[in-house]
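S.K.: Fold the following.
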Amino acid sequence: MLRGTVLLLIGVMALGVSASAYKNPLPVESEGIGAGIADPGLLRWMGKYYLYATKVKEDPGMRCWESDDLVNWKYQGLCIGDDPVFADGHGWSPGPFYYNGKFYLYVCGIDQKHRVFESDKPTGPFVCVNKDLIDVNSLDAVPLLDDDGQLYLFYAGWEGVGIQYRKTSSPIKGDGRNQTLPACQFSADSDGNFWTEGPDLWKRNGVYYLTYCGNNWIKDSYQVRVAKGRSIADLKPQKSDKLIMQLTGEWVATGCNWSIRGPNLKSLWHVYHCRKSGGHVRRMCLDRLYFDKSGDLRCDGPTWTQQPNPEPPQCCESFLRSDIGPNWQIKSGEWKIGGEDRLVGCSGEIAWKCPVGANFVAEFNVKLQKSGGKARYGIAIDAECGRADIVVDAASKSIELRSNGSPIAKGSLPQRFDLAAWHTIIIQQHNGRMQVRFDEMNKIDARIDLGSSKFSLIADDCEAAFGWCGFSNYEKGEQSL
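M.R.: You can find the predicted model right below:
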């Protein structure tokens, strides 16, 4: 075992990349099929990442990978076989989405239509549930669940139509009115080609950030640009809108991007593809995103030298074991490991012994298993300055922040949400401001000072399950996400 470890380290050093660093483009297991890792789509789920890539005619199906750190990817096989709904065997730009207990993939193709596939697991198998989601002139669809619970689809159009969007009533319907974002369109060359594609969205502090690509992946000038706005209709290119661009060198045509929260929960990362000049096989790249003082989205990339790996969370738990473990202390009620991947509590509270700083970001995955008449479950923060509870109220379908027992803020949840499905709560405490997101919907934004603290999990008049959880502290002066 020791000899194997030494040989592995020597091999890594010989490649010029340390074990704690990566270099673009990333080597990905089983990537050398068809188009390579073209049009990467990413999903974060239970502390892990799932990667999906374009299927071309020669591929046996659509492929899926899993990673803990965004750098090292393990091939999971085909998440969709060679489904006959793929037009001429092509399935492009898979956009993954988790919603209310189901996983979805939005896939376009050579016939200018979109299909949506559904699964119970991020690795599939996915089954087509709507082969005519958007049935004309559409490309590269990605969903957005806005803070008010409204679902949107963003997508591109063929022949220079640019970025478009519509409201939808469910993740498997494209029933809203088509609307366009004429400002989010550009020509990278002097040939008048305004083909713009590959939309992706991120929302921070009430501002929408839209990244998009152009003009054609076969051109070396293919690049990523960014727009921002206080509303979707107001999205316009930010002052310096070129986010990722590489026109010359060994690797070019950087685009078709995806933005995703990093393993430490407080960083934002940009995943995109590149190719060799004159080639067609695409490779995956990774670079960190950040926000400047004006609130513009920035990236010091593309990078082609060694970069530090994304940092892991400061502390995390996956509950992949048979007992509660030494990091937890039961305060009341009954607590046990259920199904070897979740901590289950019945009418009580359990404390997490890991200390938390005054400024932090934390993620908890929760579901309601059995409910009494007044079921409430969630997270408590026991701090130097008192106690804060962030709890889901099952009866009113809301999430509430209480400080020392007094209500501070409350956010309503979509009535169609099934609380028996897994949902993600992200709590961010930064410079006296607490933000709480439920499935990335910003539901609470309040002023509250806590100081150093510890977390507890709460199940009141119910049986609740808690999946992967983790947190990282913000360092002094560090930017919040």
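
S.K.: CA atoms for contacts and neighbours, from now on please.
M.R.: Fine.

S.K.: so what's I350 up against?
M.R.: Contact analysis of I350 by Cα atoms under 8 Å, 6 or more residues apart in numbering lists W328, Q329, I330, K331, S332, W335, S456, L457, I458.

S.K.: Please pick the buried ones from those residues.
M.R.: I330, W335, S456, L457, I458 (16 or more other Cα atoms under 10 Å).

S.K.: structure for this one too, so we can compare:
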Amino acid sequence: MDLRAGRPWAPLLGGAAITTVVALIITLAGSCGPDSPKRQAKPSPRTSAPASPPAPAPPVPSPASTPVPFVAPGYSPLKPVIGDNFADPAVIKVGATYYAYGTNNGDASMPVATAPSPTGPWIKAPADGLAQLPSWADAGWTWAPEVVPPQPGSRTYLLYFSARRKGEDAQCIGVATAVSPAGPFVPVAGDPLVCPLDLGGAIDPASHIDADGTRYLLYKTDARESAAIYLMRLTPDGLRPAETAKRILGRGKDEPVLVEAPDLVRRGGKYVLLYSAGWYFKSNYQTRYAVASSINGPYEKAGRVVQSTGAYGGKIEGPGSADVLSDESGDHLVFHGIQDYLGGSKVNRGMYVTPLAWDGTRPVIRGIAARYEAERARLNGCASTFKRPRASGDKAIGPFDRDGCLVEVPVFVAGTGSYSVKIGYANRSGNASRFELTANGAGPRTVRLRESGGDDWPSTTAEVQLKPGWNTLGLRRLDGRGQIDYLEVR
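M.R.: Have a look, this model is predicted:
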């Protein structure tokens, strides 16, 4: 989704012939790795991954060439992997190569980039992945592409995209096909796949393939007053509707402006619907999620913000349009964040990638601090919970008045690596105190709790090594006293 209130880009140059040659070069380069795209094709990043072993429908992902996933030099979950304009990103893996697709950027209706890993380095293709638009579409208004790899018995890649319908101030959703993940994608002839003009049009298509192989398309209706997310079952080839679309999610009172950019996966035995809330060109744009036991709903909103400018401490602005990428190393969240404000609704947005893990149906990503209140720790009989009005959650634990007193705090993280642990505390004993911090019983390090006074609740920080999923942070008294308020992991 892009530049809704701005003028269209000028018609794009280039053509399908040039794109075909470049696409062939990119595809051959990708096939030179240990896994050929002809043999291995990663299922759509929005394809479901049930908790129980799935039926043998999607192709098996290519095997990892090393037990440790490659991480590009200089990568950080807080830095864009594509820094210039690459909005509404979606990523698939084919063989040993990752392909990213984005909203039109003035150079291409659908820019394409490739990389050897989700973290990069990403290289933009010189040609347009969608050089030819359908007869119903105006140039310069193609948004939010979604590419689906071939399913068993097929060699066809599908592209779902939104474009402005000629003669209408509204977007519609089209579908195109290709034999290469780099394109050129050729639009299917005829009318758009989805075009509810009475609801302001449709944008943000997202594919979901259920465990039994049934195809679905999600999208957002575009009129502000009635903006909502819809689900529609498709024919087995993914080219036509199989039934009338159903409204599955609308805006909540606590959500800014509207909901959009759906992405559906199956985790923790349920359907998890990620979506964005707010205007994409404002800093309060954010990612949320809802959960359902049936693909048709009802979807219950979790009431949690997965991503926001505030959650990132301002280090990423307006994070949203999230897309789940799955490979042999696990899940990753691909999304965009605002790089530059150009006036009005015009912004440049870069592409980010961060490790993603699941605590049941709850998505957890790197780069965002998660606070764990100390009163929820395993106190092991050596500390008590008491009220402290100025403490986080109005409670703290203590007093840690004997040697060896140990409390344990379970924490959940995404991705292996070094994490910063911020410890909120109070120490009114008159002297500095020392505690030992461990992660999963290893890597002990000493943290110093300086003397504090009055109602102050200062903090200190230490680094620990954690693994994906649940970990246990231990705090053991070495000397002195103190009260622990919270542990915050980033």
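
S.K.: Can you flag which of the contacts of I350 of structure 1 belong to strands?
M.R.: Counting by DSSP state E, the contacts of I350 of structure 1 place W328, Q329, I330, K331, S332, W335, S456, L457, I458 in strands.

S.K.: Which parts of structure 2 are helices?
M.R.: Per DSSP state H, structure 2 carries helices over the ranges 16-30.

S.K.: do you know how far T20 of structure 2 is from S180 of structure 2?
M.R.: For T20 of structure 2, the distance to S180 of structure 2 (Cα to Cα, to the nearest Å) stands at 9 Å.

S.K.: Please say which of those two ends up with more neighbours.
M.R.: More crowded of T20 of structure 2 and S180, by other Cα atoms under 10 Å: S180, with 23 against 20.

S.K.: Looking at structure 1, name the residue matched to that one.
M.R.: Aligned by TM-score structural alignment, S180 of structure 2 pairs with K121 of structure 1.

S.K.: Would you mark the buried spots in stretch 270-281 of structure 1?
M.R.: H270, V271, Y272, H273, C274, R275, K276, S277, V281.

S.K.: where's the third one relative to R282 of structure 1, distance?
M.R.: When Cα to Cα is the yardstick, Y272 of structure 1 and R282 of structure 1 sit 10 Å from each other.

S.K.: The second one now?
M.R.: Using Cα to Cα, V271 of structure 1 is found at 13 Å from R282 of structure 1.

S.K.: Could you do the fourth one as well?
M.R.: In this structure, H273 of structure 1 and R282 of structure 1 are separated by 6 Å, where distance is defined by Cα to Cα.

S.K.: hey, what's in contact with both of the two?
M.R.: By Cα under 8 Å, 6+ apart, H273 of structure 1 and R282 have these common neighbours: I37, A38.

S.K.: Tell me where the stretch 101-250 of structure 1 has strands.
M.R.: 102-108, 114-119, 127-134, 139-145, 151-157, 162-168, 179-180, 196-204, 207-214, 223-229, 236-245 (DSSP state E, counting those that start in this stretch).

S.K.: any chance of the ones you listed in a markdown table, with mean neighbour count and distance to L51 of structure 1 too?
M.R.: Converted to a markdown table, those look like this (neighbours: other Cα atoms under 10 Å; distance: least, Cα to Cα, whole Å):
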| stretch | mean neighbour count | distance to L51 of structure 1 |
| --- | --- | --- |
| strand 102-108 | 25 | 11 |
| strand 114-119 | 23 | 15 |
| strand 127-134 | 18 | 18 |
| strand 139-145 | 25 | 14 |
| strand 151-157 | 23 | 19 |
| strand 162-168 | 22 | 23 |
| strand 179-180 | 15 | 28 |
| strand 196-204 | 23 | 15 |
| strand 207-214 | 25 | 19 |
| strand 223-229 | 25 | 19 |
| strand 236-245 | 18 | 20 |
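
S.K.: Much appreciated, bye for now.
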